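**Student:** Need a 3D model of the sequence below.
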Amino acid sequence: MRSSNPVFSRRGFSRDNGHAGFNAGPQAGGPAVGTQGNPYAGGNPYAQPTAAPTNPYAQNPYAQQDLQHGAPQAPVTTGNRMTMDDVVARTGITLGLVIAGAAVAWIMDLALPLAVGAGLVAMVLALVQSFKRKPVPALILGYAALEGLFLGAISNYVNTFVAEGAAMQAVLGTMAVFVTMLVLYKTRIVRVTARFTRYLIIAATAFLVLTAVNLLFMVFGGGDGLGFRSGGLGIVFGIVGILLGAFFLALDFKQVEDGIAYGAPREESWLAAFGLTMTLVWIYLEMLRLISILQGND
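**Tutor:** Below is the predicted model:
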């Protein structure tokens, strides 16, 4: 599986990125020579065209007609296709578990060592799911619950000892980023292309490498490490992290849109929920860190 989020990889839904599964080659209903007015008629920038383009999810008797008209038609069998309702429902479940876990950790005043342990286990579950070709709901739900415990304990600590009210501000900020990016994506102000994806992956990789290096300096050298998480440089770094998360949301929206258009199996909606949840967690953590720095400088 490939990734559109800053931390892990998962299989993509994109009609443009050529990842395995949803777009191993040009799909039925994909680009056609001479097609006009089709936003996806440009073809797959990563994959070589095959002699017989087909939709990997269904035998569509209208495939040749779809190719002629250049429109991504849905398979004839619709009972097992992913829908927007499936994505919304499963995302609601995963985010609900995150919120429930956070509430439990907050109310019980969960100790930070236990919270860090829960976070590490959540990371392991996410990695296992990321390397599987198909979604495993148990792994995804386990990740959401444990990640919620981690977020609740960290938020409680920051809210109590660092910046009062920071947790609620981070929640509101995350919601604002989500709504803003959804509007920008739906109005096509932000367009997800192969170049957009490539540059975003490069930027996120650089961001993670710098974060890891800074953490190592903090562990072995003490203090603030290289200063990427404190002071003026920490503020800039936090803003960059939030922007990266926002752009990955656009990539998630693109994958959902393409998965529905190509008639992906219903079970793939779990992957969509998994990716959206991980991206929102990323944005929340960066938002919480940025607010902590800003209020700490007051």
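
**Student:** drop to CA atoms for contacts and neighbour counts, all remaining ones
**Tutor:** OK.

**Student:** Tell me which stretches of the stretch 51-200 of the chain form strands.
**Tutor:** Counting by DSSP state E, counting those that start in this stretch, the stretch 51-200 of the chain has no strands to list.

**Student:** can you map out the helices along it?
**Tutor:** 63-69, 84-107, 112-130, 137-157, 166-186, 194-221 (DSSP state H, counting those that start in this stretch).

**Student:** For the closest residue to residue 167 other than its chain neighbours, give its distance to residue 81.
**Tutor:** Using C-alpha to C-alpha, 6 or more residues apart in numbering and skipping the chain neighbours, the partner closest in space to residue 167 is residue 155 (5.5 Å). Distance, residue 155 to residue 81, by C-alpha to C-alpha, to the nearest Å: 38 Å.

**Student:** who has more neighbours, those two?
**Tutor:** Remark: of residue 155 and residue 81, residue 155 carries more neighbours, 25 against 22, as counted by other C-alpha atoms under 10 Å.

**Student:** ok now do the more buried one, which residues does it touch?
**Tutor:** 106, 166-167, 288 (C-alpha atoms under 8 Å, 6 or more residues apart in numbering).

**Student:** go with 10 Å
**Tutor:** Residues near residue 155 by C-alpha atoms under 10 Å, 6 or more residues apart in numbering: 102, 105-106, 149, 162-163, 165-168, 170, 284-285, 288-289.

**Student:** List buried residues within those residues.
**Tutor:** 102, 105-106, 149, 162-163, 165-167, 170, 284-285, 288-289 (16 or more other C-alpha atoms under 10 Å).

**Student:** Format these as CSV; extra columns: distance to residue 89.
**Tutor:** Shown next, in CSV, are the buried ones among the contacts of residue 155 (distance: C-alpha to C-alpha, whole Å):
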residue, distance to residue 89
102, 20
105, 24
106, 25
149, 22
162, 35
163, 34
165, 30
166, 29
167, 25
170, 24
284, 21
285, 24
288, 27
289, 29
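
**Student:** before we go on, could you also do this sequence so I can check it against the first one:
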Amino acid sequence: MRSSNPVFSRRGFSRATGYAGFNAPPQAGAAANPYAGANPYAQGGNPYAQDQQQVTQAPPQYSPQTRPMTMDDVVMRTGMTLGTLIVGATAGWLFLTGSLGFAFGAGLVAMVLGVIQSFKRTPSPALILGYAGLEGLFLGALSGFINDLPKLHGAPMQAVLGTMAVFVAMLVAYKTRIIRVTARFTRFVIIAGLGFFLLSMVNVLFMVFSGNEGLGFRSGGLGIVFGIVGVVLGALFLALDFKQVEDGVAYGAPREESWLAAFGLTTTLVWIYVEMLRLISILRGD
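**Tutor:** Predicted coordinates:
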């Protein structure tokens, strides 16, 4: 089973959810990984793995290019990516609020960069930071435009606070094991996410070709329900991201994978913010 997040779709970090794990000595009493044979980082194919005999003789030695990633690496890279996004959002808010066409162009380029990174075998910090900056321009301009509307003044700040609240709540729920990321949980979130995405695309097509509000998923009562579903799904995707990071650290993923962890968390937070902003706009606009 691959990750729901396209950033991690070719990596297997998990130990007990049906993902192929990074090669590491199993803990005492732990169940064997039934997918170990398909693990691209398994012994013999993993350039980062240490020979078991060598491990028993001496602690593994890593060069700066191959040392495993740590939680500090993930936090630092995520901070850099989100910081770039915030700088871009500030610029978009200040200078592009009246140029939504340019802002939407920046958002389109950001989407292309994100797709390119998702299909690359290795992370590219330039692509990831470029995505964050351009996505920030788009979100800042859009948020500034919405904030200037009399009925929606303050809505972007409410969406930011709501996104932060969702992140903290999911992190606490994950760390306390209120939410457990199992293979069944992962399948459910993936299927629900795909269904949500397809419905959104169909709605956009109806909007483009019919010239009205499409299927009504973005306005009225149905829009409110759809917005709540979008926020909840984004929160569940955060749980999958937390699991990927935790298992990547536990199984000795190479240090550069921390850029992918940062990218995955950033894209999920952007999704939650957009859905939160749309939901608040519907609630306050009616």
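
**Student:** what about the counterpart of the residue nearest to residue 167 of structure 1 in structure 2, distance to residue 272 of structure 2?
**Tutor:** With TM-score structural alignment as the criterion, residue 155 of structure 1 lines up with residue 143 in structure 2. For residue 143 of structure 2, the distance to residue 272 of structure 2 equals 14 Å [C-alpha to C-alpha].

**Student:** before we move on, the earlier item: closest to residue 229 of structure 1 out of the buried ones among the contacts of residue 155 of structure 1?
**Tutor:** Relative to residue 229 of structure 1, the closest of those is residue 289; by C-alpha to C-alpha it sits at 8.0 Å.

**Student:** That closest one corresponds to which position in structure 2?
**Tutor:** Under TM-score structural alignment, residue 289 of structure 1 pairs with residue 278 in structure 2.

**Student:** related to what we said a few turns ago, determine which stretch of the helices of the stretch 51-200 of structure 1 is the most buried.
**Tutor:** Compared across the helices of the stretch 51-200 of structure 1, helix 137-157 shows the largest average neighbour count, a mean of 24 (mean count of other C-alpha atoms under 10 Å).

**Student:** That one vs helix 166-186, what angle?
**Tutor:** If you take axes from the mean of the first three to the mean of the last three C-alpha atoms, to 10 degrees, helix 137-157 of structure 1 sits at 130 degrees to helix 166-186.

**Student:** By how much does helix 137-157 of structure 1 deviate from structure 2 on average?
**Tutor:** Taken over the aligned residues, the distance from helix 137-157 of structure 1 to structure 2 averages 0.5 Å (mean C-alpha distance after the TM-score superposition for structure 1).

**Student:** now stretch 270-289 of structure 1
**Tutor:** Mean for stretch 270-289 of structure 1 is 0.3 Å (mean C-alpha distance after the TM-score superposition for structure 1).

**Student:** quick one on the thing from earlier: for residue 294 of structure 1, which of the helices of the stretch 51-200 of structure 1 is the nearest?
**Tutor:** Nearest of the helices of the stretch 51-200 of structure 1 (C-alpha to C-alpha): helix 166-186, 10.1 Å.

**Student:** To which residue of structure 1 is residue 232 of structure 2 aligned?
**Tutor:** In structure 1, residue 232 of structure 2 lands on residue 243 (TM-score structural alignment).

**Student:** ok, residue 211 of structure 2 - contacts?
**Tutor:** Residue 211 of structure 2 touches residue 205, counting by C-alpha under 10 Å, 6+ apart.

**Student:** correction: residue 125 of structure 1
**Tutor:** So residue 125 of structure 1 contacts 119, 138-144, 146 (C-alpha under 10 Å, 6+ apart).

**Student:** which among these gets closest to residue 46 of structure 1?
**Tutor:** residue 140 (29.0 Å).

**Student:** hang on, the closest one packs against residue 126?
**Tutor:** Yes. Using C-alpha atoms under 10 Å, residue 140 of structure 1 is in contact with residue 126, at 7.0 Å.

**Student:** circling back to that earlier point, tell me the spacing between the residue nearest to residue 167 of structure 1 and residue 54 of structure 1.
**Tutor:** 48 Å.

**Student:** Check residue 19 of structure 1 too.
**Tutor:** In terms of C-alpha to C-alpha, residue 19 of structure 1 sits 15 Å off from residue 54 of structure 1.

**Student:** next SSE after the lengthiest helix in structure 1?
**Tutor:** In structure 1, assigned by DSSP state H, the helix with the most residues is helix 231-261. Later in the chain than helix 231-261 of structure 1, the nearest helix or strand by DSSP states H and E is helix 268-296.

**Student:** on that earlier part again, between the buried ones among the contacts of residue 155 of structure 1, which is nearest residue 27 of structure 1?
**Tutor:** Nearest to residue 27 of structure 1 among those is residue 284, at 36.0 Å by C-alpha to C-alpha.
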